[in-house]
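>>> Below is the structure, and that's it, no one-letter string:
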């Protein structure tokens, strides 16, 4: 199992930038798989604490049912458009993919299911300092951090 702690240990600066994008907004988007295999997009909140990435699902919610049946997920930060004329200041966007591990109930607040992320990939997309190239950075447990730039 690959936790957020492992991502941070493998690429601390990268992990810090990814987490700052996730922490910048309360609401994120999660993709899960329906019983027929088609994708489902849902709003969600997540937490980075004690080296783990966790998120919850209210009782009888479809996303929780999806994750208990097929744990694969993709989590995406809030999408923010670059500002015309200030593209170099665009913070970018981040994605985390993996498998959701059901970890019991959330004790604070309404009864909900708690999931921990078993991370398979983390991606950070942003512009270079001159705002002339798209920079894609990604980390996997097997290959560590990689970077590619595109026009």
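Done, it's in. As the structure is a prediction and not an experimental result, all values here were calculated from the model.
>>> going forward, measure contacts and count neighbours with C-alpha atoms only.
OK.
>>> Tell me how far the residue nearest to residue 90 when sequence neighbours are not counted lies from residue 62.
Counting by Cα to Cα, 6 or more residues apart in numbering, residue 82 is the residue found nearest to residue 90 once chain neighbours are left out, at 5.0 Å. As for residue 82, its distance to residue 62 is 33 Å (criterion: Cα to Cα, to the nearest Å).
>>> The structure to be compared is supplied as follows:
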């Protein structure tokens, strides 16, 4: 596992592109693990601050109960459609996964009972169209294999 700061330090260009995809909109999608082991997807917001990826959840929400029971999560960036007239300008999408680690309440919005978390990152991926726009480029990082870049036609 790694902090976001470690990924930024070691793979600055990759981390900047991933962060730009997440910053492209407010609403992200988070996947948590339900009590029965099935996946649950929900909307969420997150921040990149102080070298960490952080997010909060409302008291009593099912996703809060999920991560307090099983901290494994995955988060998908906002989804943007490729422009029909110029698919090559599609900025792509990003995903990250890891473990949600509960931290003290955020001083910005102390809500009683809410959960505030940072993500200990285990994997990150970025997918976008290459130039020319006839192939996908997949950049990724994970704790075991490090940074990789692959192309798919």
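On my side now, so go ahead. Fair warning: this is a prediction, and the values are worked out from it, not measured in the lab.
>>> coming back round to it: how many neighbours does the counterpart of the residue nearest to residue 90 of the first structure in the second structure have?
Using TM-score structural alignment, the partner of residue 82 of the first structure in the second structure is residue 82. Neighbour count for residue 82 of the second structure, taken as other Cα atoms under 10 Å: 15.
>>> doesn't residue 90 make contact with residue 82 of the second structure?
Yes. Contact criterion Cα atoms under 8 Å: residue 82 of the second structure and residue 90 qualify, at 4.6 Å.
>>> Quick check: residue 63 of the second structure is in a helix.
Yes. Under DSSP: H, G, I helix; E, B strand; the rest coil, residue 63 of the second structure falls within a helix.
>>> got the contact list for it?
Residue 63 of the second structure is in contact with 32, 40, 42, 57, counting by Cα atoms under 8 Å, 6 or more residues apart in numbering.
>>> Between these, which sits nearest residue 148 of the second structure?
residue 32 (25.8 Å; Cα to Cα).
>>> In the first structure, point out the residues matching the lengthiest strand in the second structure.
In the second structure, assigned by DSSP state E, the strand with the most residues is strand 115-129. Counting by TM-score structural alignment, strand 115-129 of the second structure lines up with residues 113-127 of the first structure.
>>> Leaving out chain neighbours, which residue sits closest to residue 52 of the second structure?
According to Cα to Cα, 6+ apart, the nearest residue to residue 52 of the second structure is residue 4 (5.0 Å).
>>> Residue 106 of the second structure too?
Among residues not flanking residue 106 of the second structure along the chain, residue 116 sits closest, at 6.7 Å (Cα to Cα, 6+ apart).
>>> Can you report how many residues neighbour the one you found?
21.
>>> quick one: it from residue 12 of the second structure, how far?
For residue 116 of the second structure relative to residue 12 of the second structure (Cα to Cα), the value is 26 Å.
>>> thinking again about what came up before, spit out the contact partners of the match of residue 82 of the first structure.
With contact taken as Cα under 8 Å, 6+ apart, residue 82 of the second structure is in contact with 88-91.
>>> Give me the secondary structure label for it.
coil.
>>> quick one: the residue nearest to residue 106 of the second structure and residue 57 touch, right?
Yes. In terms of Cα under 8 Å, residue 116 of the second structure counts as a neighbour of residue 57; the distance is 6.5 Å.
>>> Where does residue 42 of the second structure fall, secondary structure wise?
Residue 42 of the second structure belongs to strand 39-44 when assigned by DSSP states H and E.
>>> mean offset of that strand relative to the first structure (after superposition)
In the superposition with the first structure, the average deviation recorded for strand 39-44 of the second structure is 0.4 Å (mean Cα distance after the TM-score superposition for the first structure).
>>> which of the residues in stretch 41-54 of the first structure are buried?
The neighbour-count check on stretch 41-54 of the first structure (16 or more other Cα atoms under 10 Å) flags 44-46, 52-54 as buried.
>>> Identify the farthest-apart pair in these.
Taking Cα to Cα, the two most distant members of the buried residues of stretch 41-54 of the first structure are 44 and 52; they sit 16.3 Å apart.
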